[in-house]
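Enquirer: Predicted model follows, preceded by the sequence.
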Amino acid sequence: MPAAPPTVKRRSPPPESPVAGLIARRRAREAAAERGVFGAAILLALTASGFAGYTLSQPARPYDVREVLPALAGPFAWKRTVAEARAPEPDLDPLVTGSLAETPTAPAAGPVAALPERTGPPPSSGFALRRAAAGQAVVEGRDGLHEIAVGSTLPGAGRVLSIRSTSAGWIVITTETIIGPTAL
């Protein structure tokens, strides 16, 4: 008789461990939570862009707060009309701060350095510096002597921005010119 083929005993797969099942379920929950958060973020983005598109596509309507507030909100002095407001003109002068008076006060008496006296009429530019100190000076113009200080206005030369000593001597810097002891 022929020999029977040897039978191979098949083994059943090892039973799944309880820990492996817990890990698989936890991963499935995390994936579902991530999909939910991602979907919520997309929904929020679409809602925000839809709201912006809606507000831009609507015509402008006047809004009156009196229609919204209840009558018991309190008495208000409502204006019937709004007056046209004129836009203020920009003042680009760096010295105007709102803390200085419009008309400059007389400079405080103090030591003033005397410059060499020059005889004859003032230079053709209009002004010559006669005496100077930090913050104040005496300038000669066609119409006579002017005591000036930083911030004051010199007729024909504008507002005085600075009175300073340089290596070449004292100078007065205004919004329109620079005044020195000689014609510049």
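Expert: Happy to help now that I have it.
Enquirer: C-alpha only now, for contacts and for neighbours.
Expert: Noted.
Enquirer: contacting residues for residue 44?
Expert: Going by Cα atoms under 8 Å, 6 or more residues apart in numbering, residue 44 touches no other residue.
Enquirer: repeat for the one 5 residues further on
Expert: For residue 49, the set of contacting residues under the criterion of Cα under 8 Å, 6+ apart is empty.
Enquirer: Name the secondary structure element that contains it.
Expert: helix 18-57 (DSSP states H and E).
Enquirer: What lies in contact with the very next helix or strand once past that helix?
Expert: Scanning forward in sequence from helix 18-57 by DSSP H and E, the next helix or strand is strand 113-114. Strand 113-114 has contacts (Cα under 8 Å, 6+ apart) with 130, 131, 132, 133.
Enquirer: The nearest residue to residue 161 once chain neighbours are set aside: what's it in contact with?
Expert: Leaving out its chain neighbours, the residue that sits closest to residue 161 by Cα to Cα, 6 or more residues apart in numbering is residue 174, at 5.1 Å. Residue 174 makes contact with 157, 158, 159, 160, 161, 162, according to Cα under 8 Å, 6+ apart.
Enquirer: For residue 174, give its distance to residue 114.
Expert: Plainly put, residue 174 is 21 Å away from residue 114 if you go by Cα to Cα, to the nearest Å.
Enquirer: same question, residue 130
Expert: With Cα to Cα as the criterion, residue 130 and residue 114 are 7 Å apart.
Enquirer: same deal with residue 170?
Expert: For residue 170, the distance to residue 114 equals 10 Å [Cα to Cα].
Enquirer: what's the overlap in contacts for the two?
Expert: Common contact partners of residue 170 and residue 114 (Cα under 8 Å, 6+ apart): residue 132.
Enquirer: more neighbours, those two?
Expert: Shown here are residue 170 and residue 114; by other Cα atoms under 10 Å, residue 170 has more neighbours (21 against 13).
Enquirer: Quick one: classify that one as helix, strand or coil.
Expert: Here residue 170 takes the strand state, with states given by DSSP: H, G, I helix; E, B strand; the rest coil.
Enquirer: Was I right to think it contacts residue 139?
Expert: No: checked against Cα atoms under 8 Å, the pair residue 170 and residue 139 is beyond contact range at 11.5 Å.
Enquirer: quick revisit: buried subset of the contacts of residue 174?
Expert: 157, 159, 160, 161, 162 (16 or more other Cα atoms under 10 Å).
Enquirer: ok, for the second one, nearest residue in space, not its chain neighbours?
Expert: Looking back up the chat, that one is residue 159. Nearest non-adjacent residue to residue 159 (Cα to Cα, 6+ apart): residue 153, at 4.2 Å.
Enquirer: another structure for you, compare them:
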Amino acid sequence: MVDQNDVAGAPAPAGTAAVPDGAAPGQAKSQTRSKLAGLSGWPKLKTTTLAGLLCAGCVGALAGGATVALMGAVQGGGTGIPQAEWTRLSGRIEAGTAESARLATDLSLLRDRTIQAHDSADKGRAEAGARLGQVSERLERLQRQDGDLTAKVAALAERLTAMAERQDHADREQAARLAALMDKLDKRQGAVPVAAAPVVAPVAAAPVATPKPIAAEPALTGSLPDKPAAAKPATIEGWVLRDVYDGVAMIENRNRRLVEVGPGDTLPGAGRVEAIERRGRTWVVVTSKGVITAQAW
């Protein structure tokens, strides 16, 4: 048997917390809860981490409870505990204390890694947000450029449509004027009367007169120059006569431009209009540089 005084005076095993005399098991549990409460400042952990914390707390509570119960039994004068049992209990307490220290170290490492993971996640979210902001700005810039390009294309299409409409209108007007001019020419050609061929009356045979002798005229000693033929007026190129009505002439240039002229008017490249004459069955416009005829291009 072990003496109670020896047991009471023996030093506590290594790794065990010193418990004051008369301490109740409830006080040990409250101390354990206070130690666990010191970890409340840690970041929120996963379920496995919480389970590890609870296991460590349970081991510490059991070790503390066993120590308190043993010391209470020794101090209370209960039945003596053999040395072997005391050694066995001390070994268990030391093992529990070492396991608690290991769990505390693991929890500290897990806390540090969790903090690093949170920091990395925050950094990744910040970088992702920055990249998303850049992508959004690029998309907005592309949308603005697309809108500007669409507006420019629409304006160009409107201009082309307006030009096509003006060209069609000008073509229709030109076609209408040419059709009216051709109608006038057809009407004037139909209104010109065709002169009837003269009837040749039979001529009576004249009596043959006896020729009288003619005295010979003196021979001319010199020759007279021939009378020069009248120069034919030049035809003006670049203008053509289309119609004549009411004392004016309708002429056209190579650009399909119709112009009304009368005596006294001036034409570029043709000079001053002197007269509008009818020569044979056609009309001509006489200018200071030549004549404008109804020639075909």
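Expert: The structure has been received and is ready for your questions. All of these numbers come straight from a predicted model, not from anything done at the bench.
Enquirer: Give me the TM-score for this pair.
Expert: Once superposed, chain against chain, the TM-score is 0.31 (TM-score structural alignment, normalised by the length of the first structure); 65 aligned residues with a Cα RMSD of 2.6 Å.
Enquirer: before we move on, back to that, include secondary structure when you put the contacts of residue 174 of the first structure into CSV, please.
Expert: Converted to CSV, the contacts of residue 174 of the first structure look like this (three-state DSSP):
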residue, secondary structure
157, coil
158, strand
159, strand
160, strand
161, strand
162, strand
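Enquirer: Out of the residues you listed, flag the one nearest to residue 149 of the first structure.
Expert: Ranked by distance to residue 149 of the first structure (Cα to Cα), the contacts of residue 174 of the first structure are led by residue 160 at 7.0 Å.
Enquirer: mind checking how far the closest one is from residue 139 of the first structure?
Expert: From residue 160 of the first structure to residue 139 of the first structure the distance is 11 Å (Cα to Cα).
Enquirer: Residues in contact with both of the two, list them for me.
Expert: Joint contacts of residue 160 of the first structure and residue 139 (Cα under 8 Å, 6+ apart) are residue 148.
Enquirer: before we move on, back to that, measure the residue nearest to residue 159 of the first structure to residue 161 of the first structure for me?
Expert: 9 Å.
Enquirer: Residue 25 of the first structure too?
Expert: Taken as Cα to Cα, the span from residue 25 of the first structure to residue 161 of the first structure is 79 Å.
Enquirer: which element is residue 134 of the second structure on?
Expert: helix 83-191.
Enquirer: Against which helices or strands is that helix packed?
Expert: helix 47-75, strand 239-245 (3 or more Cα pairs under 8 Å, 6 or more residues apart in numbering; DSSP states H and E).
Enquirer: Just the angle for the first one relative to helix 83-191, thanks.
Expert: Comparing the axes of helix 47-75 of the second structure and helix 83-191 via axes from the mean of the first three to the mean of the last three Cα atoms, to 10 degrees yields an angle of 170 degrees.
Enquirer: Tell me which residues of helix 47-75 of the second structure come out buried.
Expert: Using 16+ other Cα under 10 Å as the test for burial, helix 47-75 of the second structure gives 53, 56-57, 59-68, 71-72, 74.
Enquirer: ok, so of the residues you listed, who is nearest residue 87 of the second structure?
Expert: Distances from residue 87 of the second structure to these, taken by Cα to Cα, are shortest for residue 67, at 12.4 Å.
Enquirer: Quick check: nearest residue in space to the closest one, chain neighbours excluded?
Expert: Counting by Cα to Cα, 6+ apart, the residue nearest residue 67 of the second structure is residue 93, at 7.5 Å.
Enquirer: isn't that neighbour right next to residue 65, touching?
Expert: No: counting by Cα under 8 Å, residue 93 of the second structure does not reach residue 65; the two are 10.1 Å apart.
Enquirer: Neighbours of residue 141 of the first structure, how many?
Expert: Neighbours of residue 141 of the first structure using other Cα under 10 Å come to 20.
Enquirer: circling back to that earlier point, just the ones in strands from the contacts of strand 113-114 of the first structure, please.
Expert: When DSSP state E is applied, those are split such that 130, 131, 132, 133 fall in strands.
Enquirer: Make a ChimeraX selection of the buried ones in these.
Expert: Entered in ChimeraX, the line below selects the buried ones among these, by 16+ other Cα under 10 Å:
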select :130,131,132,133
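Enquirer: Compile the ones in strands among the contacts of strand 113-114 of the first structure into JSON lines and extend it with columns for distance to residue 35 of the first structure.
Expert: JSON lines is the format used below for those (distance: Cα to Cα, whole Å):
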{"residue": "130", "distance to residue 35 of the first structure": "85"}
{"residue": "131", "distance to residue 35 of the first structure": "84"}
{"residue": "132", "distance to residue 35 of the first structure": "80"}
{"residue": "133", "distance to residue 35 of the first structure": "78"}
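Enquirer: for the ones in strands among the contacts of strand 113-114 of the first structure, which one is nearest residue 31 of the first structure?
Expert: Nearest member of those to residue 31 of the first structure, counting by Cα to Cα, is residue 133, at 81.0 Å.
Enquirer: how much space between that closest one and residue 162 of the first structure?
Expert: 11 Å.
Enquirer: Just give me the neighbour total for the residue lying closest to residue 149 of the first structure once chain neighbours are set aside.
Expert: Spatial nearest neighbour of residue 149 of the first structure, excluding adjacent residues (Cα to Cα, 6+ apart): residue 136 at 4.3 Å. Residue 136 of the first structure: 26 surrounding residues under other Cα under 10 Å.
Enquirer: Quick check: residue 136 of the first structure touching residue 148?
Expert: Yes: shown here, residue 136 of the first structure and residue 148 form a contact pair, counting by Cα under 8 Å, at 5.7 Å.
Enquirer: Just the residues contacting the helix or strand harbouring residue 36 of the second structure, thanks.
Expert: Element membership for residue 36 of the second structure (DSSP H and E) is helix 25-37. If you take Cα under 8 Å, 6+ apart as the criterion, helix 25-37 of the second structure is touched by 57, 60, 61, 64, 65, 68, 69.
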